[in-house]
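**Student:** Here is a sequence with its predicted model. Questions after.
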Amino acid sequence: ANAIKSKRIIELTSGEAGIMNHKDKVYLLDWMQLYKEEQKKRGKKNIGQIKSVTDILKEYAGERFTLNQIDLTFCHGYIDYMLTNYRPKGKPISASTRNTYYQIFNGALNAAVRAKRILKNPFNEMEKSEKPKMPESVRSYMTIEEVRSLIATPMQNEGVKSAYLFSCFCGLRISDIIGLQWKDVFIDNGQYRLAVAMQKTKEPIYLPLSNEALKWMPERGDKTADDHVFDLPSGINQLIKPWAKAAGISKRFTFHINPI
């Protein structure tokens, strides 16, 4: 069985696939299995989602559907099936999950085009308005009154409290706060600034620090330039939730929620 499986993978991924006729039968579920294995080899983390998409395609099209049978009508039907028929655990999937499953199947078809298993990806013929969309997220923000309440409320770990309030007054993400070192802090014509390469964008920024932000930055003491400004434990979001509750804040509260 392993020898047969290996032979199929070699045939589908090697140069031999490029000269095979597009009419040769390659079953859709076989291709999805191959696509999942290739993504796993590349270190991708969406393997479970690829399996879910394969299960949907098995329900929707059966086990004997071939790649060369896929057309625009099939792709429209796949999207409609997720919307109207697919009910894992008896409940419809969310719009964001539907968008993810569309993206995965679209990626698998693009891979099939590159491997010369199909001539084109029918999703490319679909109108943008017909494709699943990621719903716009509604972000929560802290009001000035809520920030004042947090300032007035003691916290078990005052270092975490200072880091959160520092982020409120300078706008850094949690990843940038964790990575902040004393060598990133400098004085320019009497103005304290931060020179930071953002963890998410890798773009350097130069932030002026207000007096309010400086109030929550710890003293450097004898720390070296490579030492971190904030000494923070793991699981910060779990630590700040009881603090927010004690301050009378009932909204969803994480380190990413800053003032408006």
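**Tutor:** Yes, it's here. All figures in this text were calculated on a predicted structure; none of them were measured in a lab. Numbering: from 1, shown residues only.

**Student:** make it CA atoms for all contacts and neighbour counts henceforth
**Tutor:** OK.

**Student:** all helices of the stretch 151-260 of the chain, in order?
**Tutor:** Using DSSP state H, counting those that start in this stretch, the helices of the stretch 151-260 of the chain run over residues 158-170, 174-179, 211-215, 236-246.

**Student:** can you list contacts of the shortest one?
**Tutor:** It stands for helix 211-215. Helix 211-215 is contacted by residues L165, F166, S167, C168, F169, C170 when judged by CA atoms under 8 Å, 6 or more residues apart in numbering.

**Student:** follow-up on the earlier one: make CSV from the helices of the stretch 151-260 of the chain and add distance to P259 and mean neighbour count to it.
**Tutor:** What follows is the helices of the stretch 151-260 of the chain, written out as CSV (distance: least, CA to CA, whole Å; neighbours: other CA atoms under 10 Å):
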stretch, distance to P259, mean neighbour count
helix 158-170, 6, 20
helix 174-179, 14, 17
helix 211-215, 13, 14
helix 236-246, 14, 16
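
**Student:** Which among those is found nearest to L34?
**Tutor:** Go through the helices of the stretch 151-260 of the chain one by one with CA to CA and the one that ends up closest to L34 is helix 174-179, at 35.6 Å.

**Student:** Off-centre distance for that closest one?
**Tutor:** Here the centre of helix 174-179 is set off from its chain's centre by 18 Å, with CA atoms, centre = their mean, to the nearest Å.

**Student:** quick revisit: out of the contacts of helix 211-215, who's nearest S6?
**Tutor:** Within those, proximity to S6 (CA to CA) peaks at S167, which comes in at 52.7 Å.

**Student:** From M198, how far out is that closest one?
**Tutor:** Going from S167 to M198 by CA to CA, to the nearest Å gives 13 Å.

**Student:** Check it against this one:
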Amino acid sequence: MNTCTKVFLRKKEISGDRISLYLDFYPPIRNPHTNRLSRREGLGIYLYGHPANAREREFNASMMEKAEAIRCRRFEQLLNEQFGFLDKEKLRIDFLEYFRKKCFKKYQKWKIVYQHFYDFCEGKCTVGEINEDFCKKFQAYLLKGGRRDGRKSKLAHNSIAGYWSTFRTLLKEAYQEKLLRENINDFLEKIEWKDTKIEFLSLDEVKKLAATPCKHEVLRRASLFSCMTGLRISDIQQLRWEHIVKTEDGYVMRIRTEKTDEEATLPISEEALAFCGEREEGLVFKTLKRSMINYPLRAWIKEAGINRRITFHCFRHTYATLQMAMSSNPYVVSQALTHKNLETTLRYTHEVPTALLETLGKIKIKPK
């Protein structure tokens, strides 16, 4: 960044017989927020072009003193490489564009939240508009539960809670990157999650799916692969053959999960590996599309005789629940699911009453 050594006070004649005062930097300074070179700073101070009396002349003299004081302060700030006075440039930065670029580095939910926020602000939003009141209005917008897909039913409460949590993460990152002056999250309430029943498939239902032909074979293979590994759709779509390597103990997947950005080395069974198909270069499930997990998935599940609402994410629940039902070590299952805390994994025990009964039955206090 260039250090400015000279700051000049300049005048410019404008309409209405007025003179506008501004600062001229030489050499130009680079704005740390926009990365653009700045040569001028408008002061918002105006003089009478032709003062007609003593009052107007006194006014001009007073304004010149204020402008000179600002010039001296700017000179000192630039010598100390303090560029906070450029914050007014930062306020004009396109916050919506900042959000959009963030989505490239994040997982799918960020893109969904971006679309909701785009609709809310009608495609225009600057950094200067982001404040407590504006964010609370967006929260209220989400709580109304409107859907972007045109369906009349409202968004599920936990979907809204997740979207709001993602937006608050965006605000936190914008504050940490000094785009926002204050941490607005300090003034925003969370939307609490509600306990919901976790949908999953029984082992017999998984076998039914495996035996049922699917219009999209890649969807069938990816779904069963998720049941056997617990991988999310986002991670399955990004899985590449070079991520699957052979070790002394068998095959493992070395991946970085999209949602949690966690690196993990996960064992993969021979049966699960078979669903990947013939080994080649690039993506494992290269023809798998997001659109397939909607109607095509529902149709396939119905053909298998399963008459419940099962989403692709339910295959991840299936893996976790079946593992817990088999009395697998919860810590190991937590690692396989790349959960950040064990409590998230333990919730699957509530869906397996038989496993709980077996555990309770192991505690005996009566003497033989």
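**Tutor:** Sure, I can see it. In this text the structure is predicted, and so the values were computed from the model without any measurement.

**Student:** hang on, the earlier thing: using a markdown table, lay out the helices of the stretch 151-260 of structure 1 together with distance to H76 of structure 1.
**Tutor:** As requested, the helices of the stretch 151-260 of structure 1 are arranged in a markdown table below (distance: least, CA to CA, whole Å):
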| stretch | distance to H76 of structure 1 |
| --- | --- |
| helix 158-170 | 45 |
| helix 174-179 | 40 |
| helix 211-215 | 52 |
| helix 236-246 | 41 |
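
**Student:** do you know how far the residue lying closest to L12 of structure 1 once chain neighbours are set aside is from T13 of structure 1?
**Tutor:** Computed as CA to CA, 6 or more residues apart in numbering, the closest residue to L12 of structure 1 that is not its neighbour in sequence is A115, at 7.4 Å. Per CA to CA, A115 of structure 1 is found 7 Å from T13 of structure 1.

**Student:** Does K172 of structure 2 belong to a helix, a strand or coil?
**Tutor:** Using DSSP: H, G, I helix; E, B strand; the rest coil, the three-state assignment for K172 of structure 2 comes out as helix.

**Student:** got the angle for the biggest strand by length in structure 1 vs helix 158-170?
**Tutor:** Of all the segments assigned as strand in structure 1 under DSSP state E, the longest by residue count is strand 191-197. Relative orientation of strand 191-197 of structure 1 with respect to helix 158-170: 100 degrees, computed using axes from the mean of the first three to the mean of the last three CA atoms, to 10 degrees.

**Student:** Identify the residues contacting strand 191-197 of structure 1?
**Tutor:** Residues from elsewhere that reach strand 191-197 of structure 1 (CA under 8 Å, 6+ apart): 176, 180, 184-187, 203-210.

**Student:** make it 10 Å
**Tutor:** When contacts are taken as CA atoms under 10 Å, 6 or more residues apart in numbering, the neighbours of strand 191-197 of structure 1 outside the stretch itself are 170, 172, 176-177, 179-188, 202-211, 214.

**Student:** Apply the buried test to those and list what passes.
**Tutor:** Among the contacts of strand 191-197 of structure 1, the ones that count as buried by 16 or more other CA atoms under 10 Å are C170, L172, D176, I177, G179, L180, Q181, W182, D184, V185, P208, L209.

**Student:** Against P213 of structure 2, how distant is I14 of structure 2?
**Tutor:** In this structure, I14 of structure 2 and P213 of structure 2 are 76 Å apart, going by CA to CA.

**Student:** Ok, T265 of structure 2 next?
**Tutor:** In this structure, T265 of structure 2 lies at 31 Å from P213 of structure 2, with CA to CA as the measure.

**Student:** Then G145 of structure 2?
**Tutor:** Spatial separation of G145 of structure 2 from P213 of structure 2 under the definition CA to CA is 36 Å.

**Student:** what stretch of structure 1 does the longest helix seen in structure 2 fall on?
**Tutor:** Taking DSSP state H as the assignment, the helix of structure 2 that covers the most residues is helix 54-79. On structure 1, no counterpart of helix 54-79 of structure 2 exists by TM-score structural alignment.

**Student:** Repeat that for stretch 256-268 of structure 2.
**Tutor:** The alignment of stretch 256-268 of structure 2 onto structure 1 (TM-score structural alignment) spans residues 197-209.

**Student:** so how far does the matching stretch reach from one end to the other?
**Tutor:** Where stretch 197-209 of structure 1 begins and where it ends lie 16 Å apart, using CA to CA.

**Student:** does R181 of structure 2 sit in a helix, a strand or a coil?
**Tutor:** Local secondary structure at R181 of structure 2 is given as coil here, using three-state DSSP.

**Student:** Just to be sure, I19 of structure 2 is in a helix?
**Tutor:** No. Judged by three-state DSSP, I19 of structure 2 forms no part of a helix; its state is strand.

**Student:** Might one say that it is in contact with G42?
**Tutor:** No. Using CA atoms under 10 Å as the test, I19 of structure 2 is too far from G42 to be in contact (12.0 Å).

**Student:** tell me, what's touching those two both at once?
**Tutor:** Taking CA under 10 Å, 6+ apart as the contact criterion, the common neighbours of I19 of structure 2 and G42 are R10.

**Student:** okay, these two: which has more neighbours?
**Tutor:** Between I19 of structure 2 and G42, counting by other CA atoms under 10 Å, I19 is the more crowded of the two (19 against 11).

**Student:** Next, the contact list for the nearest residue to that one once chain neighbours are set aside, please.
**Tutor:** The spatial neighbour of I19 of structure 2 that comes closest, neighbours along the chain excluded (CA to CA, 6+ apart), is E13 at 4.5 Å. For E13 of structure 2, the contact set (CA under 10 Å, 6+ apart) comprises I19, S20, L21, Y46, L47, Y48, G49.

**Student:** still on that earlier bit, with neighbour numbers in mind, choose between G145 and P213 of structure 2.
**Tutor:** Neighbours were tallied for G145 of structure 2 and for P213 using other CA under 10 Å; the higher tally belongs to G145 (16 against 13).

**Student:** which SS state does that one fall under?
**Tutor:** With three-state DSSP as the criterion, G145 of structure 2 reads coil.

**Student:** Tell me the spacing between it and L170 of structure 2.
**Tutor:** Relative to L170 of structure 2, G145 of structure 2 is positioned 20 Å away (CA to CA).

**Student:** give the contact list for the residue nearest to K172 of structure 2 when sequence neighbours are not counted.
**Tutor:** Closest residue to K172 of structure 2 in three dimensions, ignoring its sequence neighbours and counting by CA to CA, 6+ apart: N183, at 6.5 Å. Neighbour list for N183 of structure 2: N131, E132, R168, L171, K172, E173, A174, Y175, Q176 [criterion: CA under 10 Å, 6+ apart].

**Student:** Which residue, other than its chain neighbours, is closest to the third one?
**Tutor:** Nearest residue to R168 of structure 2 in three dimensions, chain neighbours excluded: N185, at 6.5 Å (CA to CA, 6+ apart).
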